[in-house]
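In: Sequence below, structure please.
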Amino acid sequence: MSTSARMLRLLSLLQTHRFWTGGELADRLEVSDRTLRRDVDRLRDLGYDVDAVRGAAGGYQLRAGGALPPLLLEDEEAVAIAVGLRTAANGGVPGFEDTTLQALTKVIALMPPRLRRRMAALQSQTEGLPWSGGPVLDPAVLTTLAQACRDDEVVTFAYTAADGTASTRRVEPHRLVNLGRRWYLAAYDRDRQDWRSFRVDRVAEVPATSGQRFRPREIPGGDAVTYVRRGLSTQPQRHLVRVRMVAPAADVAAYMDRWGTVDDLGDGTCRMTLNTDTLDWPVLILANFDCDFEVEQPAELGELLGRLSARIAASASPS
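Out: Reported below is the predicted structural model:
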């Protein structure tokens, strides 16, 4: 490895801002401790603040703050970022398409030619349909709420409930929870003196920061995901779906993720239960498993599956 390539590799490792022992860095770079010290001195000459601790347990760490050094990424890291941005630009998070497309363009432009060729191959050889139908998020609202959660700052915002009722909420934000295509804020509502979960796509008029700090409370259920899921399960939905399936409970539960419950009935069978506004999702779940099943409720699901089955059978029959 040339000296310049080794320096870039060293800077890339230090940019994780973790503490590296001298031995760890020397092993990663395949150099002696003496060469490592010289490389660290070269970085300092270039203006990078590298803290060093002497002794048997000594090591190096890039100092936080100050001037931001150039961002260095491993090849796999750069491609991972570009793929993630492309997914978001394709509607992975509704409301972020334009912003992520701009970011993706900048990231690809900064890539060396060999990585740009890899991304061009990925783009030209991949096909898919954009996501659609999810609620649209305001990037500024999402990031402001995330910062308030991180900094334990009280936040006030306008909120529109499912029935269209508008209100102003003053909360202690705890965590953001992403469930499928929807984002929720788990927070303690100061006016109602109780915990609440808020759909982020229904939040508006969030000031940048309030500056008012609070002491974090313990959320019911132990964590934000459990709290939000529990609240969703108790909300009235249009359909309560129960289906007995001849399939391993663990497989069905893994596919459903957080959207319902699966009870193991033994002998390789289980019961899927979920609340839903539409029957599209249970149909997709059942279509994913090559197994026998029995719709226990609602009757509308059985009727829908019957119509779909008839149409599929008619389409598959030779003319």
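In: okay, CA-based contacts and neighbour counts for the rest of this
Out: Noted.
In: so how far is the longest strand along the chain from its chain's centroid?
Out: Looking across the chain with DSSP state E, the single longest strand is strand 166-179. Computed by Cα atoms, centre = their mean, to the nearest Å, the chain-centroid distance of strand 166-179 equals 17 Å.
In: and this one, so I can compare the two:
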Amino acid sequence: MDPSVRLLRLLSLLPSRPWWPGQDLAVRLGVSPRTLRRDMNRLRELGYPVRATGGQAGGYAVGAGGRLPPLLLDDEEAVATTLGLQLAATSAVAGIESAAVAALAKLVQVLPSRRRERVQALQETTVQVPAPPQPTVDPAVLTLLATACRRIEGVRFSYTDHRGRASTREVAPHQIVRSAGRWYLVAMDRGRQEWRTFRIDRITQPALTNQHHRLADPPDAAAMVLSATKLAIRRYEARILLHLEYETAARSFHGQIVEPTPDGRAILRVGADDLPSLAAYATGLSYDFEVLGPPELRVEVHRRAQDVAARHALPVDPSPDRS
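Out: This is a model prediction of the structure:
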């Protein structure tokens, strides 16, 4: 193999693993360990940060920093990168659209002619149906929240809810979820001591608190966002008081929206497009409950209970009273 070609091959292999045993890498390239060491020295001379350990179990890894290697993409990787950049160009993250378009243009310029043709064909023949405009997210806010989730470090921020009410929140972040073109943060609200979802486009002035948390039994973030967004698009939202301790209710209705009450019980929030469906759900609960709202749901549950009672009334004994 030509030494220049071998160096390019080496550059494509090194980042694919955190650590390469020297023997494995030499076998993959079809060279001796001595030739491999020379190639590694050559990469260092070119400015690539290659780390090495000696001995029988020695190996190599790419260190932090240094110049970027040449762009080495196979056909599938080129298509995947193109699709990712095209999607990024229509994302709801403010300012990322122009960066994605610029990166896509650079990608096309440096690809070999055969791969460039495939990528350009994908660009030129793909038409995207315009989607309804979504609120944009500040990339700096998104990055800070992602960092906080990774470190499980507390965050303090200003938040404006759907009614326009502003408040200051301090949370222990769990995960970021993207759903239907919007970005959400799932976190434990330290002030309210409950899991909440926050639309990231409504978060401003976030700051790390330097306090690290241990998240006990975190919820399924995607399921929690899905439940919250379902409520947002449903015609009716029920608020059902469960005669259960909040901790028991949170476990029993894992993934649904459960809120604590001042006396330690729980309120379950459920959405539906029609009242009979909500009434059927409520009357099917295996716990004592009370419908707090909406008022028309209380009427529907009462009517349903009367119908059930009438259909299952005990028969009247027709025999005359002989006393």
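In: hang on, the earlier thing: for the longest strand of the first structure, packing partners?
Out: Here strand 166-179 of the first structure touches helix 139-151, strand 155-160, strand 182-189, helix 224-234, going by 3 or more Cα pairs under 8 Å, 6 or more residues apart in numbering; DSSP states H and E.
In: Make TSV from the ones you listed and add distance to residue 29 of the first structure and mean neighbour count to it.
Out: As requested, these are exported to TSV (distance: least, Cα to Cα, whole Å; neighbours: other Cα atoms under 10 Å):
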stretch	distance to residue 29 of the first structure	mean neighbour count
helix 139-151	35	17
strand 155-160	47	18
strand 182-189	42	21
helix 224-234	41	16
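In: ok, back up a step: relative to strand 182-189, how tilted is the longest strand of the first structure?
Out: Here strand 166-179 of the first structure points in a direction 120 degrees away from that of strand 182-189 (axes from the mean of the first three to the mean of the last three Cα atoms, to 10 degrees).
In: So which bits of strand 166-179 of the first structure are buried?
Out: With burial defined by 16 or more other Cα atoms under 10 Å, the residues of strand 166-179 of the first structure counted as buried are 169-177.
In: want to try a markdown table for those residues, with distance to residue 187 of the first structure as columns?
Out: Below are the buried residues of strand 166-179 of the first structure laid out as a markdown table (distance: Cα to Cα, whole Å):
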| residue | distance to residue 187 of the first structure |
| --- | --- |
| 169 | 10 |
| 170 | 9 |
| 171 | 6 |
| 172 | 5 |
| 173 | 4 |
| 174 | 5 |
| 175 | 7 |
| 176 | 9 |
| 177 | 11 |
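In: mind checking how far the residue nearest to residue 275 of the second structure when sequence neighbours are not counted is from residue 66 of the second structure?
Out: Nearest residue to residue 275 of the second structure, sequence neighbours excluded (Cα to Cα, 6 or more residues apart in numbering): residue 297, at 6.1 Å. Counting by Cα to Cα, to the nearest Å, the gap from residue 297 of the second structure to residue 66 of the second structure is 64 Å.
In: try residue 120 of the second structure
Out: Distance, residue 120 of the second structure to residue 66 of the second structure, by Cα to Cα: 31 Å.
In: Can you show me the strands along the stretch 1-150 of the first structure?
Out: Per DSSP state E, counting those that start in this stretch, the stretch 1-150 of the first structure carries strands over the ranges 20-21, 50-53, 59-62.
In: sorry, back to before: quick one: which helix or strand includes the residue nearest to residue 275 of the second structure?
Out: Take DSSP states H and E as the rule and residue 297 of the second structure turns out to sit in helix 295-311.
In: Residue 79 of the first structure: neighbouring residues, count only.
Out: By other Cα atoms under 10 Å, 20 other residues sit near residue 79 of the first structure.
In: circling back: which of residue 297 and residue 66 of the second structure has more residues huddled nearby?
Out: For residue 297 of the second structure and residue 66, the more surrounded residue by other Cα under 10 Å is residue 297, and the numbers stand at 22 against 13.
In: any idea how far residue 234 of the second structure is from that one?
Out: Using Cα to Cα, residue 297 of the second structure is found at 14 Å from residue 234 of the second structure.
In: Trace residue 313 of the first structure over to the second structure, please.
Out: Using TM-score structural alignment, residue 313 of the first structure lacks an equivalent in the second structure.
In: ok, how many other residues are close to residue 313 of the first structure?
Out: Counted with other Cα under 10 Å, residues neighbouring residue 313 of the first structure total 11.
In: pretty sure it is in a helix, no?
Out: Yes - assigned with DSSP: H, G, I helix; E, B strand; the rest coil, residue 313 of the first structure falls within a helix.
In: quick one: residue 89 of the first structure from residue 130 of the first structure, how far?
Out: Note on residue 89 of the first structure: its distance to residue 130 of the first structure, by Cα to Cα, is 9 Å.
In: ugh, wrong one, I meant residue 47 of the first structure
Out: In this view, residue 47 of the first structure and residue 130 of the first structure are 44 Å apart by Cα to Cα.
In: One more: residue 11 of the first structure?
Out: Distance, residue 11 of the first structure to residue 130 of the first structure, using Cα to Cα: 38 Å.
In: Which one of the two is surrounded by more residues?
Out: More crowded of residue 11 of the first structure and residue 130, by other Cα under 10 Å: residue 11, with 22 against 11.
In: Contact partners for the more buried one?
Out: With contacts defined as Cα atoms under 8 Å, 6 or more residues apart in numbering, residue 11 of the first structure is in contact with 43, 72.
In: and if we set it to 10 Å?
Out: By Cα atoms under 10 Å, 6 or more residues apart in numbering, residue 11 of the first structure lies in contact with 5, 39-40, 43, 48, 50, 62, 69-73.
In: do the same with residue 42 of the first structure
Out: Contacts of residue 42 of the first structure by Cα under 10 Å, 6+ apart are 7, 36, 48.
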